[in-house]
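>>> All I have is the shape, not the residue letters:
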């Protein structure tokens, strides 16, 4: 169950990272409220996952999921560059997450 919590914590991390862009410095109410909800849900689910997972593994996977999702959505939603080097680095993060999951 811990890995499920961690996965959803990572998805909520993507939500708040992308949400920050839409809050315009927390000057827009609805995006700001949704972003804060995502922040709270992400940290809460991470805390549940860390009850049984090693903190280093859990934190690295959580941030990795957030990093990958945010980078991909940045490309899709905001037209950020999708260079070979950038995509290769995202692939390395995926490899790191898979390695940590197999080692845990």
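Right, received. Where do you want to start? All values derive from a computational prediction rather than experimental measurement.
>>> CA only for contacts and neighbour counts going forward, please
OK.
>>> For whichever strand or helix holds residue 91, buried residues please.
Assigned by DSSP states H and E, residue 91 belongs to helix 84-103. For helix 84-103, burial by neighbour count (16 or more other C-alpha atoms under 10 Å) applies to 90, 93, 94, 97.
>>> ok, and here's another one to check against it:
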């Protein structure tokens, strides 16, 4: 259950990051609410996961999912660059997160 919670925390983090861009483009209370709820849920899920998982592993995977997810959502939603080097770097982030799980 801790791993599922950690994955949800990372996905909520990615949602929060994407919402920051949305809030910068059009300031409205709905975007602000999604931002607060996204980051709030992310911290709640992360805290739950850290009751079982080591702090270093949980934090690294949480930030990896959040940063890779934010980059992928930026590509899909905002038309950011799909350059192969950018995709390769996202794959490295996700591969490192999986590696932490395998060695931990």
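Done, it's in. Quick caveat: nothing in here was measured; it's all calculated off a predicted structure.
>>> Any idea what the TM-score is?
TM-score for the superposed chains, counting by TM-score structural alignment, normalised by the length of the first structure: 0.94, backed by 104 aligned residues with a C-alpha RMSD of 1.4 Å.
>>> rewinding a little: mind listing residues that contact the helix holding residue 91 of the first structure?
Residues from elsewhere that reach helix 84-103 of the first structure, judged by C-alpha atoms under 8 Å, 6 or more residues apart in numbering: 57, 60, 61, 64, 68, 71.
>>> And that helix against the second structure, how far off on average?
With mean C-alpha distance after the TM-score superposition for the first structure, helix 84-103 of the first structure departs from the second structure by a mean of 0.9 Å once superposed.
>>> okay, the contacts of helix 84-103 of the first structure in a markdown table with neighbour count and secondary structure next?
Shown next, in a markdown table, are those (neighbours: other C-alpha atoms under 10 Å; DSSP: H, G, I helix; E, B strand; the rest coil):
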| residue | neighbour count | secondary structure |
| --- | --- | --- |
| 57 | 16 | helix |
| 60 | 15 | helix |
| 61 | 25 | helix |
| 64 | 19 | helix |
| 68 | 19 | helix |
| 71 | 21 | helix |
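>>> Going by distance to residue 83 of the first structure, which of those residues wins?
Taking C-alpha to C-alpha as the measure, residue 71 is the one of these closest to residue 83 of the first structure, at 11.6 Å.
>>> measure the residue lying closest to that closest one once chain neighbours are set aside to residue 70 of the first structure for me?
Leaving aside its sequence neighbours, residue 71 of the first structure sits nearest to residue 90 (C-alpha to C-alpha, 6 or more residues apart in numbering; 7.8 Å). According to C-alpha to C-alpha, to the nearest Å, residue 90 of the first structure and residue 70 of the first structure sit 10 Å apart.
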